[in-house]
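In: sharing a model that was predicted from the sequence below.
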Amino acid sequence: MVGRVPANAAELVDLLRLGRIGETGFLGHHPKTLMQRTYGGQVLAQALTAAYGTVPAERMVHSLHAYFLRPGSVGSDITYLVDKVRDGGTFSNRRVTACQAKEIFTMSASFHAAEQGLEHNDPMPADLPDPDDCPTFPEVMRDRFGRHPIWHEWDAIELRFIGDSSPGGSIRPGRHVASMRCWVRTHGQLPDDQRIHHAVLAYISDLTLLSVSAVPHPVVFLSDQLQTASVDHVMWFHRDFRADEWLLYDMFSPSASSALGYSSGRLFQQGRLVASCAQEGLIRPVAHRELLS
């Protein structure tokens, strides 16, 4: 266990400093937290950091595919075991298993040495409010649920809520029935190492993504109306970026069914698409049975 949950970029980097166990084993420390289970973004970020610890320095992650198998315990540290699946001419593949007595998480990741190729990307959405004109995550949660110290569990991340497509929301439903947008970056500057920025973006990506799948419905995410949990999480890293500078997180949910919500996200910086992600998770109604209709 380490101290409190990270409150700034420097403390977040500390959380990503893993102990070494032999050649391919790593130990991720767990912060003291008010949450009942480990934040999924923490496991994603530490697992990616563990994989990076076994990959040639010139190879950067371009995709990861992860499954959350069991809730992580907040009372103990996490062991990450890396399987060096393959090192080819330009690609490396790694499989990471996270354990706390039992396996809680597994991830496959692919790394690639940079090379020249074809280039295109979707344009960044236009006419967006400035981050300073948008409410912070603690402000949004306070207005929705009241004051609570748990809203400061992610103070290392500066999240500014642009809006969503819920009834009365600031985003008009268009191609997707459920949409949400926010600005994100770390509180404070990160080291220049792009691997750290990749791990930090993985940490950020899990914070709001599943909640988009509840936007069109008369339920409140993170309330006693829903039982929620991340099931799987996928990321693709397209271009270099800095996680300590503003990124637009453009999220949408094309489908929810059978108590599972599917959400997708695009991350833009300076007009360029730098990463994409997708997640499916449990959104099981536990109260107000009429919500099922």
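Out: Perfect, thanks for sending it. Numbering: from 1, shown residues only.

In: please count neighbours and contacts with C-alpha atoms only from this point.
Out: Noted.

In: ok, residue 172 to residue 150 distance?
Out: Look at residue 172 and residue 150: by Cα to Cα, to the nearest Å, they are 30 Å apart.

In: between the two, who's got more neighbours?
Out: residue 172 (16 against 12; other Cα atoms under 10 Å).

In: surely the more buried one touches residue 163?
Out: No: between residue 172 and residue 163 there is no contact, the gap being 9.7 Å when judged by Cα atoms under 8 Å.

In: got the end-to-end distance for stretch 105-120?
Out: 34 Å.

In: adding another structure so you can compare the two:
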Amino acid sequence: MTNPAERLVDLLDLEQIEVNIFRGASPEESLQRVFGGQVAGQALVAAGRTTDGDRPVHSLHAYFLRPGRPGVPIVYQVERVRDGRSFTTRRVTAVQQGRTIFNLTASFHQPEEGPFEHQLPPRLDAPDPETLPSVVDEIREHLGALPEQLERMARRQPFDIRYVERLRWTSDEVQDAEPRSAVWMRAVGPLGDDPLVHTCALTYASDMTLLDAVRIPVEPLWGRRGFDMASLDHAMWFHRPFRTDEWFLYDQESPIATGGRGLARGRIYDREGRLLVSVVQEGLFRTWAPKPGS
């Protein structure tokens, strides 16, 4: 049995079925839709496989158009938009059962020295990740034991996630909470040395907790949700090289939620406080309505 990190690498290892066409697996999961980070990560792999490999991705912009079906393969069609002297641009369309479910545009940049460099310092001084409990341990502590379904999901989780602040479990605890969240994350095992794999793995991880910041002032993050939510779009800018199997701090905030949509922004830092990646995502939030008889 491979560990979850190895399964993530396998998930990102697409099958090439034509010059610009790739196929990715979609694991059978007890979820309503395919996890958006999986689709974004696989689409970025497809884009990267059509470049010469010496230009790392510096940005991506994506739209989630339809929910994907777990257990059904996804085909990624790549359009080679531009191959310039410094930049390469690729457009990827993800198709499942004849329907487009996702679009991504990615830009790759030849590394170069700039005339200046700066960054804002991190917003918070977070404790070391080793001093914090994993989210799985926090849930076990609160519930006594994980329900069987959560236990299976925890065993398959490719990332160790540790919230900087303890999880809130009651409605009273979320009152007056700011729309902010921060987590330490890293892959649960080595991911190899291919920079594209690390970039695509981080793209996968970036969709896991970002919309937490939208929900924090409204409801506890764990337990039965009062809202159905889905990612609408996702944008990332990659500033520096990194390894996703080393600890990174994901600082997240939501400047606004209105009209059924919530905007979230994320900044990803290494342990030295260097800004690695910037992320922006909008999510759709609707009151959860149980099906008749449920």
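Out: Ah, there it is. Since we're looking at a predicted model, the values are computed, not measured.

In: tell me how far the residue nearest to residue 146 of structure 2 when sequence neighbours are not counted lies from residue 184 of structure 2.
Out: In space, and not counting its chain neighbours, residue 146 of structure 2 is closest to residue 140: 5.7 Å by Cα to Cα, 6 or more residues apart in numbering. Separation of residue 140 of structure 2 from residue 184 of structure 2 (Cα to Cα): 19 Å.

In: compare these two and say which is more crowded by neighbours.
Out: Using other Cα under 10 Å as the criterion, residue 140 of structure 2 and residue 184 rank with residue 184 on top: 27 against 14.

In: report the secondary structure state of the more buried one.
Out: The three-state assignment at residue 184 of structure 2 reads strand, by DSSP: H, G, I helix; E, B strand; the rest coil.

In: how close does it sit to residue 254 of structure 2?
Out: 18 Å.

In: residues in contact with residue 46 of structure 1?
Out: By Cα atoms under 8 Å, 6 or more residues apart in numbering, residue 46 of structure 1 lies in contact with 15-16, 18, 28, 199.

In: just the ones of those in strands?
Out: Mapping the contacts of residue 46 of structure 1 onto strands (DSSP state E) picks out residue 28.

In: of the contacts of residue 46 of structure 1, closest to residue 244 of structure 1?
Out: For those, the residue nearest residue 244 of structure 1 by Cα to Cα is residue 199; the value is 12.2 Å.

In: what about the closest one, neighbour count?
Out: Residue 199 of structure 1: 25 neighbours (other Cα under 10 Å).

In: would you map the strands across the stretch 151-293 of structure 1?
Out: Secondary structure of the stretch 151-293 of structure 1 (DSSP state E, counting those that start in this stretch): strands located at 157-164, 179-186, 226-237, 247-257, 260-269, 272-285.

In: just so I know, which of these lies nearest residue 66 of structure 1?
Out: Comparing those by Cα to Cα, strand 226-237 comes nearest, at 5.1 Å.

In: helix, strand or coil for the residue nearest to residue 146 of structure 2?
Out: Residue 140 of structure 2 - assigned by three-state DSSP - is helix.

In: where's it relative to residue 238 of structure 2, distance?
Out: Taken as Cα to Cα, the span from residue 140 of structure 2 to residue 238 of structure 2 is 35 Å.
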